[in-house]
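**Student:** model the following, please.
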Amino acid sequence: MNKTIIALSIFIFVVACGQKNNSEKKNTKSNSKIKDSLTTQIDKINENGKIVGFSVAIVDSTGILYNEGFGFADSMTQKIYSTQTVQPIASVSKTLIGLSLFKAKEMGKLNLDDPINKYLPFTVSNPNFPEIPITVRQLAIHTSSINDSDSFWESDYILIEKDHKKGTGIPEYFNEPKTKLSLSDFLKSLLTEKGDLNNGESYSRNKPSAKFDYSNVGSNLCALVIESATGIPYKTFTTKYILEPLQMNSSSWTTKNIESKKRSTLYATNTQIMANYTTVGFPSSGLITSSTDLGKYLSELIKGYSGNGSLLTKESYDEFFKKQLTKNQLPQGVDANSGIFMDYSKRGIGYNGYDSGLMAYMYFNPESLIGKIVLINTDTDFDEEVRPTLDEIYNVLGEYETKFK
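**Tutor:** Next up, the predicted model:
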């Protein structure tokens, strides 16, 4: 009797495994057809040649479902833009400031509603409202009353090389390499009363916490708060607590740490390259990564939103994603909101970034819990067809987001 039961159990197990394997084979074939179909559609969109090179990804909480590169990382050498190609992702970098804030909080190093002057090495105060302290949270949700002045824009961009190829695009606000300051000195110069770069435009006429006013300077200052509170350089902190745990091995804050063959050239137009540059305010715009690495990152964010993240506790992720802005803080007619460096928009939950020679989208659908990424190496300002092409690619990804099983 026991032998019969054992034999029957083995038979059932073998049949079940066979059914599972057949199901997996069917799913693999099905997904392969879906991937081919999606790739064909994106190739068709890309036929206009407006974007030199780009990569896209679809992810969920289990990882990357689709990941492909298109066009060229360098059109002159015909270097293919692949899923391993890296480029800056502009303001999408700010989302790492948010995660770092909560990691520092979990370490007992800061609280979001503390005044920033509790941590900073210099005093920051809106001279129009000197009696009202600016808090860490206000920096994180863009209600600090700190402005991006002309002095900021004119000093932030730094050329990496002195000599450039003929015809290279060099915007007038790019500066020579010798002008680069440390992040702390840069912000001190912009925000303190006697700072050399303080032209009187660094602060709003709105009280701290009164209105949402997007601020790169405030974002960079938030990164400096983390650095000052923890005693760990921001680049080191984010590498240790975000990039390394997620095995984002091709990502860095500097090109020196990335193989040159993996880097994409940036383009002003599809025929003109952009000069190589970096920014002093790197936390708000300077992460260099690939769609593969960013896919790992977005997958973690989706897990965190679902209560299963690995980088932060569930409580921290809940606060990270919580809508922070009141109706009175939002500009009139705006139907959006913000978590801690995390946007709620028609594209979903996430962030987008634009900078000279590039643009990036990273969002996930809070209902399907599927995310989409597009990274392009071409500027959207000099050809009016680039942005619509980018949006068309992103929308096609949306059409496929629930087709992968």
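**Student:** CA atoms for contacts and neighbours, from now on please.
**Tutor:** Noted.
**Student:** which residue ranges form the helices in the stretch 301-405 of the chain?
**Tutor:** Under the criterion DSSP state H, counting those that start in this stretch, helices of the stretch 301-405 of the chain are mapped to 314-321, 386-400.
**Student:** same question for the stretch 51-200 of the chain.
**Tutor:** 94-106, 136-140, 150-156, 183-191.
**Student:** and those, which is most packed in?
**Tutor:** Comparing the helices of the stretch 51-200 of the chain by mean neighbour count (mean count of other Cα atoms under 10 Å), helix 136-140 ranks first with a mean of 27.
**Student:** how far away is the residue nearest the centre of the chain from Leu224?
**Tutor:** Nearest to the mean C-alpha position of the chain, by Cα atoms, centre = their mean, lies Val92 at 2.1 Å. Between Val92 and Leu224 the computed distance is 18 Å (Cα to Cα, to the nearest Å).
**Student:** then Thr62?
**Tutor:** From Thr62 to Leu224 the distance is 33 Å (Cα to Cα).
**Student:** what's the answer for Glu172, then?
**Tutor:** 28 Å.
**Student:** same check on Leu120?
**Tutor:** Relative to Leu224, Leu120 is positioned 7 Å away (criterion: Cα to Cα).
**Student:** who's more crowded, the two?
**Tutor:** With neighbours defined as other Cα atoms under 10 Å, Leu120 and Leu224 compare such that Leu224 has more, 24 against 19.
**Student:** and that one, what does it touch?
**Tutor:** 120, 183-184, 234 (Cα atoms under 8 Å, 6 or more residues apart in numbering).
**Student:** could you dump the residues you listed into JSON lines with distance to Asn198 added?
**Tutor:** Shown next, in JSON lines, are these (distance: Cα to Cα, whole Å):
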{"residue": "Leu120", "distance to Asn198": "18"}
{"residue": "Leu183", "distance to Asn198": "15"}
{"residue": "Ser184", "distance to Asn198": "14"}
{"residue": "Tyr234", "distance to Asn198": "24"}
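**Student:** just flag the most distant two among the residues you listed.
**Tutor:** Leu120 and Tyr234 (13.6 Å; Cα to Cα).
**Student:** quick check: buried residues in stretch 38-51?
**Tutor:** Neighbour counts over stretch 38-51 (16 or more other Cα atoms under 10 Å) mark 38-39, 42, 45-46, 50-51 as buried.
**Student:** of these, which belong to helices?
**Tutor:** Members of those lying in helices (criterion: DSSP state H): 38-39, 42, 45.
**Student:** and the gap between Val285 and Tyr81?
**Tutor:** Just so we're on the same page, residue 285 is Ser rather than Val. Relative to Tyr81, and taking Cα to Cα, Ser285 is found at 21 Å.
**Student:** to compare against the first, here's the next sequence to fold:
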Amino acid sequence: MNKYNIKLVNSTIIFLIIFGFSCKSQKIATSSSKEELILNIEKIFSQASIAGFTIVVVDEKDILYQQSLGYANISSKIPYTNKTIQTIASISKTFIALALMKAVEMGKLNLDDDINKYLPFKVMHPKYPLQSITIRHLTNHTSGIIDGKIYDKSYALKNRNEDLSYLPKHIKKYVDRMSANIKIDDAQFLENMLSEKGKWYTKNSFNKKKPGSEFNYSNVGASLAAYIIELAVGLPYEKFTEEIIFNPLQMNNTGWDLNNLDVSKYAIKYFNGKGLIVPDYDLITNADGALITSSNDFSKYLQEVLKGFNGNGTLLNNTSYKEIFTKNNDKIGNSGIFWEISNKGNPNHSGGDPGILSNTVLMKDKKIGIFMMCNGVDQSKRKNIKALQNIFNTLLKYYIE
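**Tutor:** Sure, this is the predicted structure:
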């Protein structure tokens, strides 16, 4: 897979490899105080090609640690701060989990319902037409739906006439694909791809295993789950999440549409830390990766899901949170409901798109949550990815030991 392919996924797998949640094989600086921790992280950051970066650690009540480095806008030297907003890529899927279980609590749907109970077009596995695909299959990535090349159509440049001659050839040929795509409604996108009558339909959008029997990380499957939520509750998914998550948690700088947020706080996306700008693009399937938020706002959400994980949540009841964080059969993946569950029982998720890297984890034993994101890192050089890994693990070492 080319490092500059349009979709940098399976992002969850990438980040489990990148971050690994382990300090054993690396030389991690010991930090005896927060002041020393700040200096250690600054030193690691300064030696890598990373544009802007933020990281936050919370428990159920407080922000324990928060640090932002680099630039939201390199040319204008606008610093990346705790209030800087950017998209978080696939971590957006964890919000589908909360919205889905709220819909369950409202009596609008059940996890084991056939998805065709709600859809206005039929979706079935071509090799197993009599086997139902359930909502639960979508949540743990066992539906049989895979992204494939068709998923690249979900990326559309905001300015299709933009001059892209500044891009190196090895990047430009992938970005050119975005310029060929047209922004359409996500429901139309899903029908085009998954319905037998859809104009992009191909059996290659499904794997060879029957639903429920094999893990295949699926952005399209996640987007389909969000679409089912809006059909079941009678509200656009974006509006529903605003009402049941953003507003109650006072996440005032979070949303799905930049036009509704403070554009001055938005981070420019870069291919590296030296100012190579990623052309602005839309993600048609919003729910699977297009949430815009800040470190400050995400910390509020992180505290809520940490409370839910520990049986103290406020947005859902304990049964619902337990469902979200219950690990699927190990033989067919390690997913809860749109959260990955590590062997140590730590829920986590990550995200990767052009100009975006993100990661979050709930540490079961220490009862803390950690979130980080950045708006550009040169992935062609291993030292830059390793720097992010070292920052994350330096922080883990400080709080775990």
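**Student:** kindly provide the TM-score of these chains.
**Tutor:** TM-score for the superposed chains, counting by TM-score structural alignment, normalised by the length of structure 2: 0.87, backed by 363 aligned residues with a Cα RMSD of 1.8 Å.
**Student:** from the chain's centroid, how far away is stretch 45-65 of structure 2?
**Tutor:** Distance of stretch 45-65 of structure 2 from the chain centroid (Cα atoms, centre = their mean, to the nearest Å) equals 17 Å.
**Student:** one more: stretch 113-128 of structure 2?
**Tutor:** Per Cα atoms, centre = their mean, the displacement of stretch 113-128 of structure 2 from the mean C-alpha position of its chain is 25 Å.
**Student:** tell me the contacts of whichever residue in structure 1 pairs up with Asn207 of structure 2?
**Tutor:** Using TM-score structural alignment, the equivalent of Asn207 of structure 2 in structure 1 is Ser204. Applying Cα under 8 Å, 6+ apart to Ser204 of structure 1 gives the contacts 126, 128, 145-147.
**Student:** mapped onto structure 2, which of these hold?
**Tutor:** Retained in structure 2 (both residues aligned by TM-score structural alignment, their matches' Cα atoms under 8 Å) from the contacts of Ser204 of structure 1: 145-147.
**Student:** roughly how far apart are the residue opposite Gly309 of structure 1 in structure 2 once aligned and Ser264 of structure 2?
**Tutor:** Aligning on TM-score structural alignment places Gly309 of structure 1 opposite Gly313 in structure 2. Gly313 of structure 2 sits 33 Å away from Ser264 of structure 2, taking Cα to Cα as the criterion.
**Student:** Ser294 of structure 2 now?
**Tutor:** For Ser294 of structure 2, the distance to Ser264 of structure 2 - Cα to Cα - is 13 Å.
**Student:** what's the answer for Lys153 of structure 2, then?
**Tutor:** Lys153 of structure 2 sits 29 Å away from Ser264 of structure 2, taking Cα to Cα as the criterion.
**Student:** list the residues that contact the corresponding residue of structure 1 for Gly198 of structure 2.
**Tutor:** Taking TM-score structural alignment, Gly198 of structure 2 has Gly195 as its aligned residue in structure 1. Listed by Cα under 8 Å, 6+ apart, the contact set of Gly195 of structure 1 reads 188-189.
**Student:** try Asn308 of structure 1
**Tutor:** Here Asn308 of structure 1 is in contact with Lys314 (Cα under 8 Å, 6+ apart).
**Student:** go on, Gly169 of structure 1?
**Tutor:** Counting by Cα under 8 Å, 6+ apart, Gly169 of structure 1 makes contact with 267-268, 272-275.
**Student:** ok, 10 Å please
**Tutor:** For Gly169 of structure 1, the contacting residues are 266-269, 272-276, 356-357, by Cα atoms under 10 Å, 6 or more residues apart in numbering.
**Student:** Gln205 of structure 1 contacts Pro130, correct?
**Tutor:** I think there's a mix-up here, since residue 205 of structure 1 is Arg and not Gln. No: at 11.8 Å, Arg205 of structure 1 and Pro130 do not qualify as touching, with contact defined as Cα atoms under 10 Å.
**Student:** between those two, who's got more neighbours?
**Tutor:** For Arg205 of structure 1 versus Pro130, the count of surrounding residues by other Cα under 10 Å is larger for Arg205: 14 against 11.
**Student:** burial count for Phe129 of structure 1?
**Tutor:** Phe129 of structure 1 has 16 neighbouring residues, counting by other Cα under 10 Å.
**Student:** give me the nearest residue to the aligned residue in structure 2 for it, chain neighbours excluded.
**Tutor:** Aligned by TM-score structural alignment, Phe129 of structure 1 pairs with Tyr128 of structure 2. Setting aside the residues directly before and after it, Tyr128 of structure 2 is nearest to Lys210 in space (Cα to Cα, 6 or more residues apart in numbering), at 6.1 Å.
**Student:** state the distance from the one you found to Ile145 of structure 2.
**Tutor:** 10 Å.
**Student:** ok, now Gln47 of structure 2?
**Tutor:** Distance, Gln47 of structure 2 to Ile145 of structure 2, using Cα to Cα: 41 Å.
**Student:** from Leu183 of structure 1, how far off is the closest residue to Pro121 of structure 1 other than its chain neighbours?
**Tutor:** Spatial nearest neighbour of Pro121 of structure 1, chain neighbours left out: Ser228 (7.3 Å); criterion: Cα to Cα, 6+ apart. Distance, Ser228 of structure 1 to Leu183 of structure 1, using Cα to Cα: 12 Å.
**Student:** in the stretch 151-300 of structure 1, which spans are strands?
**Tutor:** 157-159, 267-269, 272-273, 277-279, 288-289 (DSSP state E, counting those that start in this stretch).
**Student:** just send those back as CSV, with mean neighbour count and distance to Ile97 of structure 1 too.
**Tutor:** Converted to CSV, these look like this (neighbours: other Cα atoms under 10 Å; distance: least, Cα to Cα, whole Å):
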stretch, mean neighbour count, distance to Ile97 of structure 1
strand 157-159, 22, 20
strand 267-269, 24, 27
strand 272-273, 20, 30
strand 277-279, 20, 16
strand 288-289, 24, 15
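**Student:** which one, of those strands, ends up nearest to Thr254 of structure 1?
**Tutor:** Thr254 of structure 1 lies closest, by Cα to Cα, to one member of these: strand 288-289, at 7.2 Å.
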